[in-house]
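Colleague: prediction below, plus the sequence it came from.
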Amino acid sequence: MNHPAHWTLSHALALHARTRPEHAAVICEERRTTYAELHRASNQVAHALRAAGVGAGSRVAYLGRECEHYYLTILACAKAGAVIVPVNWRLTPAEVDHILKDAGAELLFVDEEFRSTADQVLAGGSLQGLRAVVRLDGTGAGGRPDRGAGLRAWCAGAPDTDLAASAGPDDAVLQIYTSGTTGLPKGVVLAHRTFFTLPQATKDSGADPDEGIDWRAQDVSLVSLPGFGIAGIGWFLHGMCAGATNVVMPMYSAQEAVRLIEREQVTITFVAPAMLQMMLDERGVSAATFASMRKIAYGAAPISEGLLHRCLEVFGCQLAQIYASTEAGSVAVCLPPSAHRAGSVLLRAAGRACPGNEIKVIDREGRVLAPGEIGQVCIRTPAHMLGYHNRPEATAATLVEGWLHMGDAGYLDEDGYLFLCDRINDTIIVAGQNIYPAEVEKQLSEHPAVADAAVVGLPDARWGEAVHAAVVLRPGERASPRQLLLFLRGRIADYKIPLAYHLLDSLPRNPSGKILRRAVREQLRAPGPGPEDRAGAVPAPAAAGQAPAGPA
């Protein structure tokens, strides 16, 4: 096989299926799928996709939780030359409809759990290009529900032989939707090369892999973040490309995560800080609980030094912080394990550029700033996106001469460590889940009593940040925080609904009329910003010890 820089996801899977066929590729809810089984099953689905008229560049959507069927669908699309579009299962039918239309999805795979959402979308009749909807689940022996039975029935009769290569490393394979500051979801298109560049650059540079994020063939990797975001799907695909065993959680639960780490002898994982806190708070955990772990990567939200110190004491393994984005595709910046020392000033840093990547900080005119000067963070990485789907202007604004403009303000120190100060684009991150203020503000503004609204994130001890809404009511109108909460339900996903509502007389704006969210944050932090009602809530997960979904 040729050099990894020229590989695709299909190359990687075929290699592992040939050289270690009986090695477990995916473990999910007691079901174990070997690399040989994953290869054959994805071949069969790829042939069925081709037979259904799905060709190179076609968009195939997936609405469902993470499981082995999700990953074989991703790999089948890669083999057929199609582009997988994972859909956030937390979204409302209207939000799902927008994504499917924007992507131009030709086929939709859907879990039984989310069939009602799909039915509501289809009832709208707006998806003219959709060829078929494939139910993943079905009925097995004895009339019992059978995960994957619908998928197997759909591709029954299709061969499981290898397909001729239909994609190269620079061809699109994945389209992830992540909203921008306008509140309109944009499809970030990533290529096969995204999932090979960091491991290869680390090897080519001679850098110590222990000082970064590395995936090994002997690893047992816990995939605990949702697969509709780059953190979940990217973590799996990097692990798969390395030949690791991937232990997949359809829904994060701290209790279940601890159980899986002990039972499967997990060696590596990526989590949001809130998930670390929850695992440490589980009854009976100790250093012995995590004895199999060699490395924990964390990121997607701020982390307190107190929590970091506790992690250093209990987990007893290497800790590495990640700074990235969907547009970056892979890990862009890493705070290495050697920097994780109690009392070190570097614990406040995001890290240094990973091998093959570069960082610069620029001012408003695009000039590179000296160490210590705060400006906009830019990253150059070979893993970067191909662009935003059908949005050339947005692509040109974000990806400038090979540099990704990250939307964050920060500075570099003399040693090249990046320190973040604020998010330029005002994105709110709740337990690793991105929430975009403009989207929530738009829905709030549709309430007949609301004259003006600003949505910001404020520090929260449990989730890192919580969503707060500052609301100005129309003269003579009344609306309680609870009424505002109930108005939002069903319009946006529950995790986007504000935790608290602050009724103000006016909102701070600049001369051009733009809301000054930083000033709003400062006002809400100060004593007595106005009546507050915590009528909303960071959505309580289905069971104690669960966290909201991870990064988008």
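Modeller: It's in.

Colleague: C-alpha from now on. contacts and neighbour counts both.
Modeller: OK.

Colleague: mind checking how far the residue nearest the centre of the chain is from Thr92?
Modeller: With distances taken as C-alpha atoms, centre = their mean, the residue of the chain nearest its centroid is Gly229 (2.6 Å). Using C-alpha to C-alpha, to the nearest Å, we find Gly229 at a distance of 17 Å from Thr92.

Colleague: so who does the closest residue to the residue nearest to the centre of the chain other than its chain neighbours touch?
Modeller: Of all residues not flanking Gly229 in the chain, Ala552 sits nearest, at 4.0 Å (C-alpha to C-alpha, 6 or more residues apart in numbering). Taking C-alpha atoms under 8 Å, 6 or more residues apart in numbering, we find Ala552 in contact with Ile176, Tyr177, Thr178, Phe228, Gly229, Ile230, Ala231, Thr326, Gln433, Asn434.

Colleague: also this one, for the comparison:
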Amino acid sequence: MTTSDGEAKGEGIHAWHRQAVNDPNPQTLTATSAGHARRRPDHLAVICEGREVTYAELHRRSNQTAHALLAEGLRRGARVAYLGRESEHYFEIALGCAKSGTVLVPVNWRLTSREVDHILRDSDAEVLFAEREFRPVADRLRPVLPGLRTVIEMDTPGSLADGFLDWRAGHAETDLDPGTGRDDAVVQMYTSGTTGLPKGVVLAHRTYFTLMEHMTRAGLNWYDWHPEDRSMSCFSSLHSAGMGWFMVGFAAGCTNVVMRMFVPEEAVKRVHEDGVTVMQAAPAMLRMLLAEPGATPDAFASLRKMIYGGSAIAPPLLRQCMERLDCDLAQMYAAAESGSVVTCLAPAEHTPDNPRLGSVGLPCPGNEVRIVGRDGEVLPAGRVGQIHARTPALFIEYWHQPEATREALVDGWLCMPDAGYLDDDGYLFVLDRLDDAIIVAGQNIYPAEVEMALAEHPAVAESAVVGVPDQRWGQAVKAAVVFHTDQRATARDLMVFLRGRIADFKIPTQYDFVDDLPRNPTGKVLRRMLRAQA
């Protein structure tokens, strides 16, 4: 599959990818859906809870959804919100939005009512699809949302989508041409809100095509997709990583295995029973998957590739993945605003003795990365600063926030929220979010480095490190630690263990031993909550 120098042999890359490189017509989700329905109508597009949808069926159903949206009086660019769990019907709505020229606004059902309120207000959604469980939130907000003209209840007590199917019944299934191109908006994702209320990240059709186009042009095939692939993401497609994964698989014409929500036991079962071959997960999800009793070699036998990302991975967990998953491993670094992947650590780099395993790899073809100092100067290799990225998949704007957009996009470069450095060969090492940096007596400490060191202790399952006020030094380092089942350690044990592994001033002086860590709906640890508790 992958040669030692990463060059492709031309095998296994789906014909669509080769065609996309030379296709003079702009690639859009609308055109892709029609192309699959024409070229591979009977190939399975989606499997969800045993229900199977072919590419021809997905095309017809999403056409019908698009006609129904237009019948609501929506104009091009109107926002359409979805509040519920995933299913095949969610993707019919997503493609229906693309085909009607409207913009899908996914609302994560795990968000607080305050965050849901903010997203529905901020997005100016005119239509809302909501599952019954979440309908009360919509009903409570509707009086203060004059622009919300229609609420469609997705399900009935006995069916997953009867309300939705009744709403679109009778509308045409013919193809539509919304007049949109690859640079037009198609999805508006809201950031996870780790530091405040979410912002609407407006993404274009190009978001879901540029990575594979540039990979193919560069002759790299480790991020390949085969016609027979079955793809699954542990990230929800209500999140940018999950939506991106689904849409790239959809663009490639493979079969997408969809879970209504991530449950580790169910994920292991789906890999085994549905024959998943390519998969995406966050490190926290990988840890949960490998802890499942059913996570045997046989359960993962179908996997040929596992992509991980979303947060730093602890070395012990990465070693465990390399030992237990008999497949290619690759790491990807991205943000919702980058539109697509910024850097990749390819499978060939995943060897036990590779010192670059701690990096997030090299910029993907077509991308650039630089490190910028406090005064805006570009820093040389080895110097720590803010990560800036330039990629053709960049987001269009923050919805209704022109000033925030200008701050995030500087001369075509995206100012990432992370601190890091490049080594002499251009590999990117991400230290942590800039907002999470701890300053002790003028010395910068990045929590992820301390957490990585703690993860090496045999009793520690995971940890989160924050800075807390200290009269003498300005801040002190505090760690919240989760132990493995039936294992324990004292604060002194951990402090002694860390000596010699990290600098003395980085070693936490305060510890909380907890059962779990606070997380946002996408699984990221909420350090701000730990700081507030402290």
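Modeller: That came through fine. As the structure is a computational prediction, the values presented were derived from the model and not from experiment.

Colleague: tell me the SS of the equivalent of Pro227 of structure 2 over in structure 1?
Modeller: Residue correspondence to structure 1 (TM-score structural alignment): Pro227 of structure 2 is matched to Ala217. Look at Ala217 of structure 1: counting by DSSP: H, G, I helix; E, B strand; the rest coil, its state is coil.

Colleague: who's in contact with Ala217 of structure 1?
Modeller: Gly239, Ala242, Gly243, Ala244, Thr245.

Colleague: ok, now Leu120 of structure 2?
Modeller: Contact partners of Leu120 of structure 2, counting by C-alpha under 8 Å, 6+ apart, are Ala81, Leu145.

Colleague: tell me which residue of structure 1 lines up with it.
Modeller: In structure 1, the residue paired with Leu120 of structure 2 is Leu100, using TM-score structural alignment.

Colleague: secondary structure element for that match, which one?
Modeller: Assigned by DSSP states H and E, Leu100 of structure 1 falls within helix 93-103.

Colleague: after that helix, which helix or strand is next? Please name it.
Modeller: By DSSP H and E, the next helix or strand past helix 93-103 of structure 1 is strand 107-110.

Colleague: contacts only, for Ala56 of structure 1.
Modeller: Ala56 of structure 1 neighbours (C-alpha under 8 Å, 6+ apart): Ala80, Gly81, Ala82, Ser166, Ala167.

Colleague: leaving out the residues flanking it, which one is nearest to the last one?
Modeller: What it means is Ala167 of structure 1. Using C-alpha to C-alpha, 6+ apart, the nearest residue to Ala167 of structure 1 is Gly81, at 5.5 Å.

Colleague: correct me, but the one you found touches Gly57?
Modeller: Yes. Gly81 of structure 1 is within contact range of Gly57, at 6.2 Å (criterion: C-alpha atoms under 8 Å).

Colleague: for the stretch 351-500 of structure 2, which segments count as helices?
Modeller: Along the stretch 351-500 of structure 2, the stretches classed as helices by DSSP state H, counting those that start in this stretch are 402-408, 447-455, 491-498.

Colleague: Arg131 of structure 1 reaches Gly104, doesn't it?
Modeller: No. Using C-alpha under 8 Å, Arg131 of structure 1 is not in contact with Gly104; the gap is 10.6 Å.

Colleague: now for structure 2: which helix has the highest residue count?
Modeller: helix 55-71 (DSSP state H).
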